[in-house]
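1. Pasting a predicted model and its sequence here:
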Amino acid sequence: MHPTVVIAGEDVIASVADALQYISYFHPADYIAHLSRAYEREKSPAARDAIAQILLNSRMAALGRRPICQDTGLVVAFAEIGMDVRIDAETGFEDLIHEAVRRAYLDADNPLRASMVGDPLFARRNTRDNAPAVVHTRLVPGRTLTITVAAKGGGSENKARFVTLDPGASVEDWVLKTVPKLGAGWCPPGVIGLGIGGSAEKAMLIAKEALLEEIDMTELLARGPNTQLEEMRISLYERINALGIGAQGLGGLTTVVDVKIATYPTHAASKPVALIPQCAANRHATIVLDGSGPVRLDPPDLSAWPQIVRDAADGEARRVNLDRLTREEVASWQPGEKLRLNGRMLTGRDAAHARMSDMLARGEALPVSLAGRVIYYVGPVDPVRGEAVGPAGPTTSTRMDRYTDEILGTGLLAMVGKAERGPAAVEAIARHKAAYLIAVGGAAYLVSKAVKAARVVAFEDLGMEAIYEFEVEDMPVTVAVTAEGDSVHRTGPAYWRARIAEGV
């Protein structure tokens, strides 16, 4: 018999809370190394600029100890509890994790955005502390408690897919058909995790666990595959990148930096396949408690982060005065053109759009006029230490597609978000002679530095989904849909898919 190791519940809470703060501002070094290589070899100017912003944002977030992305994520915890461990606490283990989430996300020095709603069906009221987490536990031999925490953003989590294939069907073929349908809302370049086998829920679980593995595609390509599974990883990595989707869906050479695959025995009549993408934030870390006290992770060596200089690219951008913007100027913007926005803009995302739509349907006046304005799809992090606003990157714009025609009818001139727009939204943009601009998903701290002032102007009860007015200075965006309905998310990937097929 081994003596029992006693781990204090408070040590679990403190360690997990510290790990959640850590992953909010430190990228894993393996991801930065692979993204840096992608930046060096990228030929698409738009994709290269997007990767540059992600890398620059990562270094800024690490130095400033502020979130990489404004969507600080749904917390998922994977715990391996040694069978010789006893946790000394008055609550259950999951409750300890939930309390750690509250403590981390309400940290006064680096508050993280509360994104969780308690009732998923009806009221959908924000819990205000980002709890509860999703917790998975496993009993294993040993005398330690190992916890891996991940913070999964909604943009990538919403793109999770599942299918049960016939036993003889090709997994690769299904993946190659599925990835282009995900759009860019999952913020590539990232990682694709595949779970194959087990049951429906097991496949989804191992797919998510696969995303926690170290990124090693560069090493795998250098030494060559040793197993059929490694051959499949290389094949999918090369074939997904050959789709030309590229960073932020703008078209380019790198859509994924790695493909991870986990398998499990399954029923002879089944082939369950789960696909979960990981975004450019890629937040996760592992801690091990042994009863000696709380655990704190050491900061990474930031010398591995590349120094990105973007002055030359900035010089190519057109400066736009939002306070004097006209429909004629909007009509002059070209697809893929870089803009720097200056002046006052409004914000609004899902809940604000739903509320405005209800008001318009009832014939009521909106609390703030949208005529002649630009609206930014964002739910920012709360500010600290003199910030005008916390990290404030874009949310996925397709969720606002259902409101686009109606909202443009108020006289709105342009929208800012991330990823592609659907066909109906593109048609509405062209019909109203408006435009759609994109900011880089995964560059939230960088974008927030362009916001010089912020105030809530409507729907304060919605929290981070309230309508703000931002005053911005040289906020970097790219024209994604023009007043004529030209979309770079259609033309960019098609162009680079052809280039890649030709050998670039």
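-> Structure's in. What do you need?
2. Please count neighbours and contacts with C-alpha atoms only from this point.
-> Will do.
3. can you pull the buried residues of stretch 392-412?
-> Of the residues in stretch 392-412, those buried by neighbour count under the rule 16 or more other C-alpha atoms under 10 Å are 392-401, 403-408, 411-412.
4. next, the one to line up against it:
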Amino acid sequence: MTVIRQDDLIQSVADALQYISYYHPKDFIDAMEAAHQQEENPAAKDAIAQILINSRMCATGHRPICQDTGIVTVFVHVGMNVQWDTDMSLDDMINEGVRRAYQLPDNILRASVLADPDGKRQNTRDNTPAVIHHKLVPGNTVDIHVAAKGGGSEAKAKFAMLNPSDSVADWVLEQLPKMGAGWCPPGMLGIGIGGTAEKAMELAKESLLDPIDIQELQSRGAETRAEELRIELYDKVNKSGVGAQGLGGLTTVLDIKVKDYPTHAANKPVAIIPNCAATRHVHFGLDGSGPAILPVPRLEDWPDITREIGDNVKRVNLDTVTPAEVKQWQPGDTLLLNGKLLTGRDAAHKRMIDMLSRGETLPVDMQGRFIYYVGPVDPVGDEVVGPAGPTTATRMDKFTRTMLEQTGLLGMVGKAERGTAAIEAIRDNRAVYLMAVGGAAYLVAQAIKKSRVVGFEDLGMEAIYEFEVEDMPVTVAVDSLGESVHQTGPAKWKEIIAERV
């Protein structure tokens, strides 16, 4: 009988979470490289290049791929002949591994898990507890999949209880525009069909642990309805023209995964969960011989890619930029930001709006300035700031008009598209919205030369910082007239793709 020691499981979970924080799976790297080679939209191609360059930097520097280091999900299959040498429960051992991983001084990972989710929303400080799925299986080993799921992509999950005769493919394609680009495409869509409501969601999440193999499936042909659906949706989703980061292009998904389960005759539960460009998961087993040993990838696994900067690049001095200058920027323009850039996301915006409603003075003057929607990872060593990629901008939409009209804010930087209300506020105030690439957090951090807290220090990573940046790359996503590249780009590339069929 196999004996699994407490410390072996704890150390294995901790090692796995550190490992996936800076190593992409090789199948993901290969698929992204193929997408980069075939992409024809310069903006989308540059976004993919940034993701691949960031991935290589993180692999060599052992720093997080994304500033959102995720909520931990664990699928654990325990052999029924296993005996445990522990005084802790299985969940407690896994959570202790999470705690050690996220607090490791050499590579601190951002704690994003909040207790009392509809109340105080207080940070647990160590990213526990994980979401854990258990299964007892025949055998004498413990089989574990560890994943870290970012909040931006998780927020785009969808569920429906379809009628038995309804088309799953039609429903998925109907949801795609509603998902926007906040899930950081290109990535994968996991689809769960059947069981009950909670089972469908679990199937969708679990499907994302499978390797990218759609090309092999296309070559051999489908053998099941689930495989037919994968091929059909892979083709149709990529013909949508959404493209990398929602900028329009040839690749929106790298693969479609489908798992199904028997269901009640009256039901057809269906779930979609997207996986973003920060795809983080690893599989290992324990057989009683000690902690898991995870293979160290070779540097040759990453393509040697450089960014190709086009003729429309403009250097911007944030300390002297004027409204007249902002009005000259066109959707799709690439800007290199220099100077002082404020930060703030959900909690900071909520507090600022409350202060403004009470007629109170904000801790920092925002007249004519730009704010970056980011919650950075803590720095280590001589870093100014840890990985600092953008968070999903639509969460700040409800604050946008008040911020623009009452603070004199000139522009915002975030991830993915803006909603209708925010675009109207940007247009009415002749402001601008700039997009940074989600999934390139360590690369972005290299452009940040100084950092200091200027407001709401108690909010931790959600405090207001002032960054000094040099050549931070962004794309004009909504111009001062309210034209959005996230609307025009995908529409244009959908037409281009349709003309080729």
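-> Thanks, I have it. Owing to the predicted nature of the structure, the values given are computational and were not obtained by experimental measurement.
5. re the thing from before, please narrow the buried residues of stretch 392-412 of structure 1 to those residing in helices.
-> 404-408 (DSSP state H).
6. Quick one: the strands in the stretch 401-504 of structure 1, in order.
-> 414-417, 435-438, 451-458, 467-481 (DSSP state E, counting those that start in this stretch).
7. for those, which one ends up most surrounded?
-> For the strands of the stretch 401-504 of structure 1, the largest average neighbour count (mean count of other C-alpha atoms under 10 Å) is found in strand 435-438, namely a mean of 28.
8. Onto which residues of structure 2 does that one map?
-> On the basis of TM-score structural alignment, strand 435-438 of structure 1 is assigned to residues 432-435 in structure 2.
9. likewise stretch 368-381 of structure 1?
-> Counting by TM-score structural alignment, stretch 368-381 of structure 1 corresponds to residues 364-377.
10. what are the ranges of the strands in the stretch 151-300 of structure 2?
-> 158-162, 187-194, 253-261, 268-275, 281-286.
11. Of all the ones you listed, which one is nearest P64 of structure 2?
-> Ranking the strands of the stretch 151-300 of structure 2 by proximity to P64 of structure 2 (C-alpha to C-alpha) places strand 281-286 first, at 13.3 Å.
12. what range in structure 1 does that closest one sit on?
-> Taken onto structure 1 by TM-score structural alignment, strand 281-286 of structure 2 occupies residues 284-289 there.
13. which residues are contacting the matching stretch?
-> Stretch 284-289 of structure 1 has contacts (C-alpha atoms under 8 Å, 6 or more residues apart in numbering) with 7, 12, 15-16, 19, 23, 28, 144-151, 212, 295, 297.
14. Drop anything exposed from these.
-> Buried residues within the contacts of stretch 284-289 of structure 1, defined by neighbour count using 16+ other C-alpha under 10 Å: 7, 12, 15-16, 19, 23, 28, 144-151, 212, 295.
15. Keep only those of those residues that are in strands.
-> Among those, the ones falling in strands (DSSP state E) are 7, 145-151.
16. Now tabulate these in JSON lines and tack on distance to A46 of structure 1.
-> What follows is these, written out as JSON lines (distance: C-alpha to C-alpha, whole Å):
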{"residue": "I7", "distance to A46 of structure 1": "50"}
{"residue": "L145", "distance to A46 of structure 1": "45"}
{"residue": "T146", "distance to A46 of structure 1": "41"}
{"residue": "I147", "distance to A46 of structure 1": "38"}
{"residue": "T148", "distance to A46 of structure 1": "35"}
{"residue": "V149", "distance to A46 of structure 1": "33"}
{"residue": "A150", "distance to A46 of structure 1": "29"}
{"residue": "A151", "distance to A46 of structure 1": "28"}
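17. In contact with P164 of structure 2: list those residues for me.
-> Contacts of P164 of structure 2 (C-alpha under 8 Å, 6+ apart): 265-268.
18. which residue lines up with V258 of structure 2 in structure 1?
-> Alignment of V258 of structure 2 against structure 1 is given by TM-score structural alignment, with I261 as its counterpart.
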